[in-house]
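the following comprises the amino acid sequence and a computationally predicted model.
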Amino acid sequence: MTFIVVGIAGALLSIGAVACLIRVARGPSILDRVLALDVMLLIISAALCLEMYLNEHRNNILFVVIACAIAFIGSVTVSRFVSDQRNA
């Protein structure tokens, strides 16, 4: 039963990753591309969590935390940059 749930979750994460790559390639603005890359980092984090659950270890938890921190810092930085551009 666990393998079925992990397989379904992996398939949904793969579909989400493909959709993010399409948005990065076709996004009309830089904000769309940044948001898609943030979602891609979160998908990678979720995939690492699935792998840790499936193989019953915690070796990748540092990578998950770092990826989430990079996604947060990157989105805040870009939003500050865009808001400064619009106010000037």
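In hand now; what should we look at?

for the rest of this, base every contact and every neighbour count on C-alpha atoms.
OK.

okay, now the residue nearest to residue 59 when sequence neighbours are not counted: neighbour count?
In this structure, residue 59 finds its nearest non-sequential neighbour in residue 52, 7.4 Å apart by Cα to Cα, 6 or more residues apart in numbering. Here the neighbour count serves as a burial measure; for residue 52 (other Cα atoms under 10 Å) it reads 15.

structure B:
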Amino acid sequence: MRFLVEITLYFSQLCLLLAMLCCALRLLRGPTAQDRVLALDTLWMIIMLFTLVLGISFASQVYFELAMLIALTGFVSTIALAKFLMRGEIIE
């Protein structure tokens, strides 16, 4: 049973790394700013999920706390970027 869990964790890490690569390519080559913001939003979400998978793999609580910090920072940055794209300013 442990072997099946390890294989599943390695497979999920590989899938998340491929998703990170696709988002990074869209972030670098995105034709519009909206595409880049969407790629950045998806990228931080994938990084958070990758951190959670690492926390499960290593059975360490530090990774779960780090994932929470990544989620909070990513949410605030997405809101700030969306507001900047809509109005051209962040602070009113």
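Received, thanks. In this text the structure is predicted, and so the values were computed from the model without any measurement.

thinking again about what came up before, and the residue nearest to residue 59 of structure 1, what does it touch?
Counting by Cα atoms under 8 Å, 6 or more residues apart in numbering, residue 52 of structure 1 touches 58, 59, 60.

so what's the residue count around the first one?
Around residue 58 of structure 1 sit 12 other residues, with neighbours defined as other Cα under 10 Å.

name the nearest residue to the aligned partner of residue 27 of structure 1 in structure 2, ignoring sequence neighbours.
In structure 2, the residue equivalent to residue 27 of structure 1 is residue 30, according to TM-score structural alignment. Nearest residue to residue 30 of structure 2, sequence neighbours excluded (Cα to Cα, 6+ apart): residue 36, at 5.5 Å.

so the one you found: helix, strand or coil?
The three-state label given to residue 36 of structure 2 by DSSP: H, G, I helix; E, B strand; the rest coil is helix.
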